[in-house]
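*Asks:* Here is a sequence with its predicted model. Questions after.
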Amino acid sequence: MRIDLHTHSSVSDGTRPPAEVMRRAAAAGLDVVALTDHDTTRGWDEARAALPPGLRFVPGVELSCELDGRSLHLLAYLFDPDDPELNAELARLQESRDRRGREMVERLRELGSSVTLGQVERIAGGARIGRPHLARAMVEAGTVASFEEAFTADWIGADGRANVARYALDPVRAVRLVRAAGGVSVLAHPRVERGGAFDDAVIRRLAGAGLDGVEVDHPGHEPADRAALRVLVAELGLVGTGSSDDHGELSGDRIGCETTAPEAFRRLVARAGGAR
C-alpha cells in the first residue's frame, strides 16, 4: 500500500486543481492520498467527487503556526470540518492571508516592481494569495529571474523587504484545537530550513501537548535528519510519516515520491476520534 499524506492543490499554493491532484495520485500508484492545502478545507469536496476507483481520500489541512518568530507548519487530518473553534481559526488565517497579499503587492510596487494585484489574483486563480503566487507574478513581471530569487531578503523572503507578517497560530494551541475537533496532528518537515529547522526540544514540547506524529520522510530532509527523527519519534511514541509535499509544477510534480508506511497510517487513523 502506497500512502502520501501531504499534497497541495490550486485551492492554496499548488498548481493543480484538487480533481487533478487525485488523478495524478492514482497515476502515481498511490492507494491513499491526503489533500492538505494551507489553512483551508475548500478543496475537499472536489477531491472526493473526483476520486478514481481504489484511491482512498484523507481530508486534511496544513495549519500556519509560529513559534519564537519562526514559521511552523502543522498537518491536521480527520477532524470535524464543522468544529466551530477550529473553523473560526481557519477563517482568521485566511482573512490574514488576504490582507497580507494586498500589502505585499503594495510593498513590491514601492520597491520598483511592476507586479499588480490583478496579476497576482489571476495567478492565484481564486485561491487565497500566498507567497508562491507573488513569486510567480514577480518572475512574470521580470522583477526577478527565477522563482527562488523571489524568496530572498531583497524581496519576499522571511526577512525580506517586501514581506509582511500575518496571523499564525501558536502550535501548542493548534495541536489542542485539532485534538478537540477529533483530528490528529503531525508536525510538517521539521528539518527543512526555509522557515528555520526545529530541534528535538520543540518536538518534545508539542508531543507533551498532544502531537500525534512527525513528518520524517520528506524531500527536504537529509538521511541523517531522517534517522535522528526516527529515533526521537520512537522514544516519544509518535507516528512517523512520509509525504511528498507536492505543489504540482512548483515542486516538479513529485506526488508519491515519499510515502507513509501502512502500519504508521493505521496508527494515525486509530488516534482520530470518530475517524471514518
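*Replies:* Noted; the coordinates are in hand. Residues are numbered from 1 along each chain as shown.
*Asks:* From here on, just use CA atoms for contacts and neighbour counts.
*Replies:* Will do.
*Asks:* going on from the lengthiest strand in the chain, what's the next piece of helix or strand?
*Replies:* The strand that spans the most residues within the chain, counting by DSSP state E, is strand 56-67. Remark: after strand 56-67, the chain's next helix or strand is strand 70-77, criterion DSSP states H and E.
*Asks:* want to compare, so here's the second one:
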Amino acid sequence: MLIDLHIHTNFSSDGEFSPLEIYKEIKKRGVSLFSITDHNSIDGVLDLYSKVDIADNISFIPGVEFSCKFKGEEIHLLVYNFPLNDERVTYLIDKFKELKIEQAVKRVYKLKELGFKVDVEEVLKESNEKGISGVTFLNVLKKYPENREKLFDYLEGDKSDSPYTNFYFDFFRKGGYAYVDADLLDYIETVNLLKDEVLVIAHPGLYPKSMIKDLIIDGIKGVEVYSSYHNDKFQNEFLLFAEENNLVATIGSDFHGPNIKPDVDFINFELETNKQQKIKNLLKIL
C-alpha cells in the first residue's frame, strides 16, 4: 500500500512539477492515497480537479500546509479534506500573503547589508503570486553577476548538491545570516479556527523535542510519523507518541522536486502490514 500525504506542486512557492505531472506519477507508481499540500495555497488542488478525473482506484485528499509560529519557532500545520470554498482557509491564505510580503522587504534589507544586490520588486515579480520563499530569493540573487562570488558555494561549490535548501537554512532559518523575526500565522489561532478539520503536525522531527508535546492542543488530530526527515528511530518515537496521545500517524514525503530537495524522493513509503494496521484510523478520519 503506497500513501503520500505531503506533496508540493509548482503552485507552491518552492515546488517544481505541475499537479498534472504529479498525478501522472501517482498513477505510474500505483499509489493508493495521496494529497497535494502546497505551502499556504490551494491553487494546485483546484488546478488538479480542473484537469483530471481522479481514477477509481486512487483516493485524493485536498490539503494545504500552513506556516505558523509557536513560541518563536516556525511550525508547519497540514490541513486535510476541507471544503474548497472554505472562507476560513481563504482568509488564512490571504493573511499569509500579506505577512510574507512584509517579511520579504525585511529580508531584502538584511541581504543588502550583507553586500548582495537585490530588489524588492524583482522578488515580488519572481514569486509570481505563488508565495515568496528561499527559492524565490536565490533565483533573484543569482541573476546579478555581482552576487555570483557570494553564492559560489550554492551554485558551484560544496552546497550546490541542494542549493535552495542549503541557502534557505544558511540565510533564513532562525540564526541564519539574513534571518528576520517576521510574523507568520499564529499556531494556536490557526488551530482554533480550523479545529473541526483534519489537522496534522508536519515533520515534527524538525522542531525542538521539548516543544512537541505543547503542540498537541484541542483540534490536532494527527502527527506526521513517516517523513523523509525521520530516520527509523524518529519514526518509532513519533509512532509511540501518536499512540500515547490518541493521534493518527500520517505519511508524507514532503516532495518538492529534485532541484529543490534532491534527497527527498517522491512516494517512498510502502508500509509493512503491521505498520498499516497501526495507521488504519487515518483512513477513518480522512
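*Replies:* Cool, got the structure. The structure presented is a predicted model; accordingly, all values stated were derived computationally and were not measured.
*Asks:* re earlier: trace the longest strand of structure 1 over to structure 2 and give me the residue numbers.
*Replies:* Residue correspondence for strand 56-67 of structure 1 in structure 2, counting by TM-score structural alignment: residues 59-70.
*Asks:* Can you give me the buried ones in the matching stretch?
*Replies:* 60, 61, 62, 63, 64, 65, 66, 67, 68, 69, 70 (16 or more other Cα atoms under 10 Å).
*Asks:* Excluding chain neighbours, give the residue nearest to the last one in space.
*Replies:* What sits nearest to residue 70 of structure 2 in space, not counting adjacent residues and going by Cα to Cα, 6 or more residues apart in numbering, is residue 187, at 5.6 Å.
*Asks:* Please list the residues outside stretch 213-223 of structure 1 that contact it.
*Replies:* Identification of contacts with stretch 213-223 of structure 1 by Cα atoms under 8 Å, 6 or more residues apart in numbering yields 185-192, 226, 229-230, 233, 238-245, 257-260, 268.
*Asks:* Show the end-to-end separation of that stretch, please.
*Replies:* Using Cα to Cα, to the nearest Å, the end-to-end distance of stretch 213-223 of structure 1 comes out at 19 Å.
*Asks:* Which part of structure 2 matches that stretch?
*Replies:* The aligned range for stretch 213-223 of structure 1 is 222-232, by TM-score structural alignment.
*Asks:* how about the matching stretch: buried residues?
*Replies:* Going by 16+ other Cα under 10 Å, stretch 222-232 of structure 2 has these buried residues: 222, 223, 224, 225, 226, 227, 228, 229, 230.
*Asks:* can you give me the helices in the stretch 151-276 of structure 1?
*Replies:* All helices of the stretch 151-276 of structure 1, identified by DSSP state H, counting those that start in this stretch, fall at 171-180, 200-209, 223-236, 262-271.
*Asks:* what's the angle between the third one and helix 200-209?
*Replies:* Right, the one you point to is helix 223-236 of structure 1. Relative orientation of helix 223-236 of structure 1 versus helix 200-209 (axes from the mean of the first three to the mean of the last three Cα atoms, to 10 degrees): 30 degrees.
*Asks:* Tell me roughly how far the longest helix along structure 2 lies from structure 1 on average.
*Replies:* In structure 2, taking DSSP state H as the definition, the longest helix is helix 87-113. Aligned to structure 1 and superposed, helix 87-113 of structure 2 gives a mean residue distance of 2.3 Å (mean Cα distance after the TM-score superposition for structure 1).
*Asks:* so who does the alignment partner in structure 1 of residue 167 of structure 2 touch?
*Replies:* For residue 167 of structure 2, the aligned position in structure 1 is residue 150, judged by TM-score structural alignment. Taking Cα under 8 Å, 6+ apart, we find residue 150 of structure 1 in contact with 135, 138, 139, 144, 156, 157.
*Asks:* rewinding a little: what's the next secondary structure element after the longest helix of structure 2?
*Replies:* helix 120-127.
*Asks:* between that following helix and helix 87-113, how many degrees?
*Replies:* Using the same axes, to 10 degrees: helix 120-127 of structure 2 against helix 87-113 is 130 degrees.
*Asks:* From the contact counts, what lies against helix 120-127 of structure 2?
*Replies:* helix 87-113, helix 134-141 (3 or more Cα pairs under 8 Å, 6 or more residues apart in numbering; DSSP states H and E).
*Asks:* Can you tell me which of the ones you listed is most buried?
*Replies:* Highest mean neighbour count among those (mean count of other Cα atoms under 10 Å): helix 134-141, with a mean of 20.
*Asks:* And that one against structure 1, how far off on average?
*Replies:* Mean for helix 134-141 of structure 2 is 2.7 Å (mean Cα distance after the TM-score superposition for structure 1).
*Asks:* Give me the contact list for that helix.
*Replies:* Helix 134-141 of structure 2 has contacts (Cα under 8 Å, 6+ apart) with 13-14, 116-118, 122-123, 126-127, 147, 164-165, 167-168, 172, 260.
*Asks:* Which among those count as buried?
*Replies:* Buried by 16+ other Cα under 10 Å: 13-14, 116-118, 123, 126-127, 147, 164-165, 167-168, 172, 260, out of those.
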